[in-house]
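Student: Whatever this is, show me its structure:
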Amino acid sequence: MAKLRRVVPFVDPGYTRVRVGEGHQFVNARGKRVGAKDDVRIRALVIPPAWTDVWISARPDGHIQVVGTDAAGRKQYMYHPTWSEDRDKGKFARALDLAASLPRARARVTQALRTEGLSRERVLGVAFRLLDQAAPRVGSTAYLKANGSRGLTTLQRRDAEVDGSTVILSFPAKSGKRALLRIDDPLLAEAVAELKAGRPTAPLLAYRRKRSRVALSAGDVNAHLRALTGGPFTAKDFRTLRGTVSAADALARIGTVDTKKDLARAEKLAVRATADALGNTPSVARASYIDPRVFTEYRKGNVMSLEGSRDAAIRALILGDAADRPATADDRARSRRRRRSTVKR
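Tutor: Down below sits the predicted model:
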């Protein structure tokens, strides 16, 4: 794997772009056009035309290649392909580690949900159970203010309904879509029924402290997740795990096929199922949330078992014999060292 240089945008040497007619020119800090070789490299990056305040690494081996601000005012990054590939490997490995840690975490959450009142521990248990069962985005006040989209920690009481043992969440999600999630769970339903009582626009996930209610933050949820599992996980890892399991589940239900045409069709259906489960486009679902090893195994004629725990089954499909041994602290340390070895200063 190629060695990369860690670069600091807007500090290390870089280029920018200036409008020329209907296109752009790329210039250095002195305003001179970049050389032909750099011009070809930069154009191949296909920087979105709408980005402003663009910084482009002067180094072809920089781990960050481009930084810019999109039309919504958000800072965006384009990474070197080697860096992105290594980061994705770590992301999918972490999702499988999460799967191994879930049985014990779920048992502790069930105990918390069986308690009475709206204690912090019980409300954190609700957040965990919603992530575990439906994998919504964790949400942030910044996204809520910028475009009105909500996630787990910014849900309002009016976004939740309880029908017997079923919790129904309906709320404005990312990219103008409306999310609709249904979770059948008696303990969860009982807790959500208590949480949603009161002012409709107040935060749903808010625990009681003396006479007031305190809303959970994304930081609270992620810290609780790490405490429960003992691993370096965040709420987003649930989406990666759910995406991977959704694709594997769809392929297992289709069954093995023989022709290239049928393989392509099956994979397309699996990606669509994942996109529907996560509320993403198919292209985002495939690129960001499905472990590519699911498709590798499918092409070999291997599918995930539909019996028993999906968490154990997805590990068995991808890891084989190693699935029986949960990742240890030493394993995670070795993984971090491997990731660091691809980047040098």
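
Student: contacts, neighbours, all on C-alpha from now
Tutor: OK.

Student: neighbours of residue 115, just the number please.
Tutor: Taking other Cα atoms under 10 Å as the neighbour definition, residue 115 ends up with a count of 13.

Student: How about the contacts made by the spatially closest residue to it that is not a sequence neighbour?
Tutor: Sequence neighbours aside, residue 122 is the residue nearest to residue 115 in space, at 7.0 Å (criterion: Cα to Cα, 6 or more residues apart in numbering). Residues counted as contacts of residue 122 (Cα atoms under 8 Å, 6 or more residues apart in numbering) are 109, 112, 113, 115.

Student: repeat for residue 188
Tutor: When contacts are taken as Cα under 8 Å, 6+ apart, residue 188 is in contact with 113, 126, 129, 165, 167.

Student: Surely the third one is in a strand?
Tutor: No: when DSSP: H, G, I helix; E, B strand; the rest coil is applied, residue 129 is found to be helix, with no strand at that position.

Student: That one touches residue 108, doesn't it?
Tutor: No: the pair residue 129 / residue 108 is not scored as a contact, 10.9 Å apart, by Cα atoms under 8 Å.

Student: Here is the second sequence; please produce its structure so I can put it next to the first one:
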Amino acid sequence: MPGLTRARHGSSFRYRDAKGQWVRDVDEISRIRLLAIPPAYTDVWICPLPNGHLQATGIDARGRKQYRYHAEWRLLKDETKFERLELFGRALPKIRARVARDLREGAREALPGRATVLATLVRLLDVTFLRVGNEEYASSNRSYGLTTLRTRHVDVRGASLKLRFRGKSGVLHEARVDDRKVTRVIRRCQQLPGQELFQYQDSEGELRTVSSTDVNDYLREAAGENFSAKDFRTWHGTVQALELTRLACSSDSVGESAGPRFSAKEILTTVAKQLGNTPAVCKKAYIHPAVLALGAKLAADSGAMTEIWKELTAATASVRRLHSAEARLLTFLRRHRLDARRAQKAVAANSRRLRAAAK
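Tutor: Prediction:
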């Protein structure tokens, strides 16, 4: 779509429409300024429609295309993103079974094969909550994730290993993993030539590295659904948030005269530390908003605690390859979805009654 462009004018900018005319409408200029497009961006395109889902694009100082979306579109995308979480929880046992099988079969290989290396990476995603990594960031920023780790980033001792590296935004990540199968694969990877840790030998004997795309393809194949490595961080962030809420609202943490010691700020801070994020990013991207809403509700109505936790705990023993905390979250997400559906139906029914009464 032809859009608006901008041109520097002293210390600020002026804007032209698709016909080359200067934009003079005060409201339109105000809308553009509220997009907060960084001054350093070049090749800026601005949507001519105030309700367009993509409001602006530009090229940043590193040559990457950046996007500014409409606020309501972002809210819709965030809601859709969290709707996937229940589906991911249901698929997780299937993913873990595939990983276990590939690690078991890989134990017979002299050198790690592709499936073995990818299974190892997915196991690490699942137990460390670390980012999957991106080669562009590794090359330009020297910031790493799992797929871009170098051999120097891991220390293997016996059946344990320790990861230590700088990740996104320069955050230092440290993780210890006690997993004999994973340690065996990584020890063999370390013996291969080159700095990259995760490599495999193809059918022609050539060494190949793996990328985040390879990991996501593996996940899609294992789950039969379109999941990505980021879903692990969202899942585990939300699991932790629900467990912290449960502990804060448990009978042991509630005094005789006080209500539950629920603090959304404390929960966000704790989960953010585990994920290597800020609390703000954690709240926006990694914790289902319904979990924080639950904590606020229980803090105001401690009498509802027993009933809710009893319902969430009832199904924990029946879900294989999920921990108890994960099974509680899966039950909670299903409950939340059904409650939301009932609420939508009630609103629709009420709207029909009002329209009928108006006639």
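
Student: quick one, strands of the stretch 101-250 of the first structure?
Tutor: Under the criterion DSSP state E, counting those that start in this stretch, the stretch 101-250 of the first structure contains strands at 160-163, 166-172, 178-184, 206-209, 212-215.

Student: among these, which is nearest residue 289 of the first structure?
Tutor: Nearest to residue 289 of the first structure, of all those, is strand 178-184, at 17.5 Å by Cα to Cα.

Student: What are the buried residues along that closest one?
Tutor: 179, 181, 182, 183 (16 or more other Cα atoms under 10 Å).

Student: thinking residue 63 of the first structure is in contact with residue 79, fair?
Tutor: Yes: Residue 63 of the first structure lies in contact with residue 79 (Cα under 8 Å); the separation is 5.9 Å.

Student: Same drill for the two, tell me which one is more crowded.
Tutor: Comparing residue 63 of the first structure with residue 79 by other Cα under 10 Å, the one with more neighbours is residue 63, at 24 against 15.

Student: what's the matching residue for the more buried one over in the second structure?
Tutor: Taking TM-score structural alignment, residue 63 of the first structure has residue 53 as its aligned residue in the second structure.

Student: what's the distance between that match and residue 69 of the second structure?
Tutor: When distances are taken as Cα to Cα, to the nearest Å, residue 53 of the second structure and residue 69 of the second structure turn out to be 6 Å apart.

Student: and if you look at residue 94 of the second structure?
Tutor: According to Cα to Cα, residue 94 of the second structure stands 35 Å off from residue 69 of the second structure.

Student: Then residue 169 of the second structure?
Tutor: 23 Å.

Student: quick one: secondary structure of residue 24 of the first structure?
Tutor: strand.

Student: Neighbours of the nearest residue to it once chain neighbours are set aside, how many?
Tutor: Residue nearest to residue 24 of the first structure in three dimensions, not counting chain neighbours: residue 18, with 5.4 Å by Cα to Cα, 6+ apart. For residue 18 of the first structure, the neighbour count with other Cα under 10 Å is 14.

Student: Name the residue closest to the centre of the first structure, please.
Tutor: With distances taken as Cα atoms, centre = their mean, the first structure has residue 236 as the residue nearest its mean C-alpha position (3.6 Å).

Student: Which position in the second structure pairs with that residue?
Tutor: Using TM-score structural alignment, the partner of residue 236 of the first structure in the second structure is residue 230.

Student: list the buried ones in stretch 274-294 of the second structure?
Tutor: Using 16+ other Cα under 10 Å as the burial criterion, the residues of stretch 274-294 of the second structure that qualify are 274-277, 279, 282-283, 285-288, 290-292, 294.

Student: That one corresponds to what range in the first structure?
Tutor: So stretch 274-294 of the second structure is aligned with residues 277-297, judged by TM-score structural alignment.

Student: And for stretch 159-174 of the second structure?
Tutor: The alignment of stretch 159-174 of the second structure onto the first structure (TM-score structural alignment) covers residues 165-180.

Student: which other residues reach that stretch?
Tutor: Residues outside stretch 165-180 of the first structure that contact it (Cα under 8 Å, 6+ apart): 148-151, 155, 159-162, 181-190, 192, 279.
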